[in-house]
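1. predicted model follows, preceded by the sequence.
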Amino acid sequence: MTPADLATLIRDTAVAVLTDRDLDASVVPDTVTVERPRNPEHGDYATNLAMQIGKKAGAGNPREFAVWLADALATDAAIDEASVAGPGFINVRLAAAAQGDIVGKILGLGEAFGTSELYAGQKINLEFVSANPTGPIHLGGTRWAAVGDSLGRVLEAAGAEVTREYYFNDHGGQIDRFARSLVAAAKGEPTPEDGYGGDYIEQIAARVVEQQPGALEGTEAQVQETFRAEGVEMMFEHIKQSLHEFGVDFDVYFHENSLFESGAVDKAVQTLKDNGNLYEADGAWWLRSTDYGDDKDRVVIKSDGEAAYIAGDIAYVADKFDRGHSLAIYMLGADHHGYVARLKAAAAALGYDADQVEVLIGQMVNLLRDGTAVRMSKRAGTVITLDDLVEAIGIDGARYSLVRSSVDSSLDIDLQLWASQSSDNPVYYVQYGHARLCSIQRRADEAGVSAADADYALLTHEREGDLIRTLGEFPGIVTTAAQLREPHRVARYAEELAGVFHRFYDACQILPKTGEAPEPIHPARLALAQATRQTLANALRLVGVSAPERM
């Protein structure tokens, strides 16, 4: 019995108890909170339902209702004990067989354990990374690559249909500066004052000349356009390759320039004019964004007739919903706080629900070596890149280190720690737990021990109970991670599960010793080990990290 199963049992029992006493059963919530008590001596689980609804239901006082509910729960075969504490807390201890049923459930569901239908039928557009094609992906973009891909996996596990999207910014001034930097490098001239530096600029410039021998011939505008077109394509191919090797691929690469070429920007602007949400002042056209919670109105069409940057954002919002998405999640960097209100305002002004737009803001990442910040990458000139991080600590280390912390806070990554093969390294610790579980299975096969006929009621040891209850929390962890857009919860859970397993391993003999015959407890413990391995593998898959069988 998982916590969710117990919550359902408590809810149904509460409805029955109140109905039998002609009290108001309608106050029983659809979802009952069930938690593990801090002190395990109090029981396996606890609920405060009686305190929440006792008076509302007309039961006199919460403790009186708690006594009725506890007595009714105790009659269920799945409940070993139900007792009342304090003003109305109910502590529940599960029967061994009911608790052990979690093991069988996990083995039956396999990779599906932890999934739900929470967002079934919802189409979610998840835009992340979207780094400008003017250089390699820096650490901030790398964090979003890891977190965004993991969030997509978590949302899919919750039943959503997720479109992973990369917004390819190929329109505007930064592309012009990139092209000028390439031209300067090809001519052997210094980098323009507002340009881009680093080895990658020289390498791309050389490749453009190699593939287009006449690239430096023609008018200044022609040369600029040649290096812009060829250079942006080469840079973007490098970005896509780096992301692919990092385990991150996108369903859609959306080109900003297409919004202007297709007329989508003009269409969105006309829609806003028609519905009165665009007004003219000082020769420019302004979005009435303050009507929708923004701190100021925004210029959409400048006085010279050129579209402001927000014009593309407005057209892009419309495009996402026109493609049938019910929710658009933007994952943006720390310097984009102002975008939260303006994107919501843009959606509302176009006639969509502002709540259909979510903006997640990620904080900065710092690398440390010997306690000192690592500040420069030769290949990128001024920043540390995705490739640099992978080179330093590997793909799994890089992904896990970036996913396991909330994006709301800045992150320091100790390169020595994450490159080490020790229990202090979180990803090594979790992966080692999975490898150890695979080793147990290999030894069980050699010893002829099978979990097929396991009697879960035999799993009564304290450490067995700890492990079973921890396994039972996984579906709730995934659901919460999806609801709060916080995949780091899955990574932290994996670390907790690995720790609980290692303590179980130290305390309980899973397989018979050499020369001894198997006893009934051994298949049961092997089944518990198999369920743990499956759950660890499921958690690692959700954060995009491999689950090695040997280490």
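-> It's in.

2. contacts and neighbour counts: CA atoms only from here.
-> Will do.

3. tally up the residues packed near A284, please.
-> Other residues near A284 come to 17 when the count uses other C-alpha atoms under 10 Å.

4. quick one, strands of the stretch 301-450 of the chain?
-> For the stretch 301-450 of the chain, applying DSSP state E, counting those that start in this stretch gives strands covering 327-332, 357-361, 365-369, 372-374, 411-414.

5. take the one below as the second:
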Amino acid sequence: MTPANLAEAVLAAAHAVFDRRGLDHSVLPESVTLERPRNPEHGDYASTVALQLSKRVGVPPRELAAALAEELARTPGVKSVDIAGPGFLNLRLDPAAAGQLAREVVQAGQAYGRSDRLTGQRVNLEFVSANPTGPIHLGHTRWAAVGDSLRRILAAAGAEVTSEHYVNDAGAQIERFGQSLYAAATGQPAPEEGYAGEYVTEIAERIVAERPELRDLPAEEAVPVFRDRGYQLMLDEMRTSLERFGVHFDVWFSERTLHSSGAIEHALGRLREQGHVYDADGAIWLRTTDFGDDKDRVLIRSNGELTYFAADSAYYIDKRERGFDKCVYLLGADHHGYVNRLRAIAACAGDDPDFNIEILIGQLVNLVRDGAPVRLSKRAGNIITLDEIVDAVGVDAARYSLARSSTDSPLTLDIDVITRNSNDNPVYYVQYAHARIASLLRRAADLGISRTDDFDPGLLSHERENDLLKALGEFPGVVATAAELREPHRIARYLEVLAGSYHRFNDACQVLPLGRTPVPAELTQARLWLVEATRVVLANGLALLGVSAPEQM
């Protein structure tokens, strides 16, 4: 029996009690929440539902708790229900009902943990969105890990998710990139506010190899060629780096298309129809101060030049007109000022900024080795690149370490720790639990022992088995909560708890009939089901983070 099944039983018991007593069913919640008691002696799960409902129906909480306990005691799989304090319900499951969860997990396989919590939601998830003027750097890498994990988690909770990378391929930075490439190709210094680093020279040399005549052309003819070809080569490199990191985008959206397709003019017309566009000082403005922004924003300058904000407005409206009811932006710490202005765009477009748009801000990442900051990149000059991080620690360690902490807080990654094969390395600790199970299953196969369809779940009554079953039962709820709160780190922290439960089980409960201690065949079968259920959940959880589940380490 999963916590979700037990919660449904508690709610069903409440409905039955209300029926018998003629109480108002409208005060009953759609669902109830169960908690794990801090002291295991108090039971497997606890509920405060009697306390929550007593005032609404005018029944003393202990009296209502007693009626609920009587009803729940008749529920198959519930061993006992005790009343504590002013009306807490402490529930214990029958070992057979608890152990049956192992079968449910194994039979569900990769589907275990998935739900329909967010079914019906169409989510556009935009993350990384790095300028195509340089390699993916460490800050982008955090969003790559978090964003791709969130994509997987949202899908597991039933949402229809499209991952999107916004390519800033219009504007001054692209022009400066073209000028920087031309300067590198002709032996000139980079222009003011231009781009430097070995990668600029590398790309310039590749372009010259394709078009040797460019060096002899006037700058006004050569720079556009360097700009357009350099942009494509940089974009290809970014795609390759991200794919190597396990991150695939469904859509690479070009900012240029907003200008060439008329999308900006269309968006400005829609915003004007909503009554939030006005003219002043020769410019065209959006009245965002009506919706929490600190100042109104210019859409078209007095010289007729479009602003970045005009493109941002058009991009949001384009997403909504593509059918997405939730637009989620994952932005870096230097974009904190974008929150109110993006929300104001949604409001000016006639949307609900508390529903249709979400902006998540991630904090900075630092990398250290031997207690000292890691040197800057030789290739990129003033940054550490995604490829260098992967080369240093591997995809699994990088993805897991970047996703396991809340994005609200700055993060320092110690290369020495996340590459160490020891229990103080979280990713190793979790992956080792999976590899340890795989090793046990190989030993079982060598002994000619395999799981049979029939086993007695009631045999899984050891304290460590009970702890492990409880942890397994929590996985679907953890996934649903991580999706709703947009917090992938909850998956990582859960996996560490589960891995700890398994390691303690493995140390206390012998599974195979090896050595001098005989294990009854029936108990071996029950524990093999439990072990396989744990392997399934570890693999499913790691997959949500884009991390492998190794068979051996």
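-> Good, I have the coordinates. All values derive from a computational prediction rather than experimental measurement.

6. next, the TM-score between them, please.
-> Once superposed, chain against chain, the TM-score is 0.98 (TM-score structural alignment, normalised by the length of structure 1); 550 aligned residues with a C-alpha RMSD of 1.2 Å.

7. okay if I get the strands of the stretch 301-450 of structure 1 as a markdown table plus mean neighbour count?
-> Formatted as a markdown table, the strands of the stretch 301-450 of structure 1 follow (neighbours: other C-alpha atoms under 10 Å):
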| stretch | mean neighbour count |
| --- | --- |
| strand 327-332 | 21 |
| strand 357-361 | 19 |
| strand 365-369 | 16 |
| strand 372-374 | 13 |
| strand 411-414 | 18 |
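
8. how about those strands in TSV, adding distance to R533 of structure 1?
-> Below are the strands of the stretch 301-450 of structure 1 laid out as TSV (distance: least, C-alpha to C-alpha, whole Å):
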stretch	distance to R533 of structure 1
strand 327-332	32
strand 357-361	32
strand 365-369	32
strand 372-374	37
strand 411-414	28
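
9. what's the closest of these to P190 of structure 1?
-> Proximity to P190 of structure 1 (C-alpha to C-alpha) singles out strand 372-374 among the strands of the stretch 301-450 of structure 1, at 25.9 Å.

10. so what does the helix or strand that contains S163 of structure 2 touch, helix or strand wise?
-> S163 of structure 2 belongs to strand 160-167 when assigned by DSSP states H and E. Strand 160-167 of structure 2 is packed against strand 122-126, helix 138-156, strand 251-254, with contacts defined by 3 or more C-alpha pairs under 8 Å, 6 or more residues apart in numbering; DSSP states H and E.

11. for that strand, the distance to its chain's centre please.
-> Centroid separation for strand 160-167 of structure 2 versus its chain: 14 Å, with C-alpha atoms, centre = their mean, to the nearest Å.

12. what's the mean distance for that strand versus structure 1?
-> After superposition onto structure 1, the mean distance of strand 160-167 of structure 2 to its aligned counterpart is 0.7 Å, using mean C-alpha distance after the TM-score superposition for structure 1.

13. between helix 138-156 and that strand, find me the angle.
-> Between the axes of strand 160-167 of structure 2 and helix 138-156, defined by axes from the mean of the first three to the mean of the last three C-alpha atoms, to 10 degrees, the angle is 160 degrees.

14. Serialize the helices and strands packed on strand 160-167 of structure 2 to a markdown table and add fields for mean neighbour count.
-> Compiled in a markdown table, those are given as follows (neighbours: other C-alpha under 10 Å):
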| stretch | mean neighbour count |
| --- | --- |
| strand 122-126 | 23 |
| helix 138-156 | 25 |
| strand 251-254 | 16 |
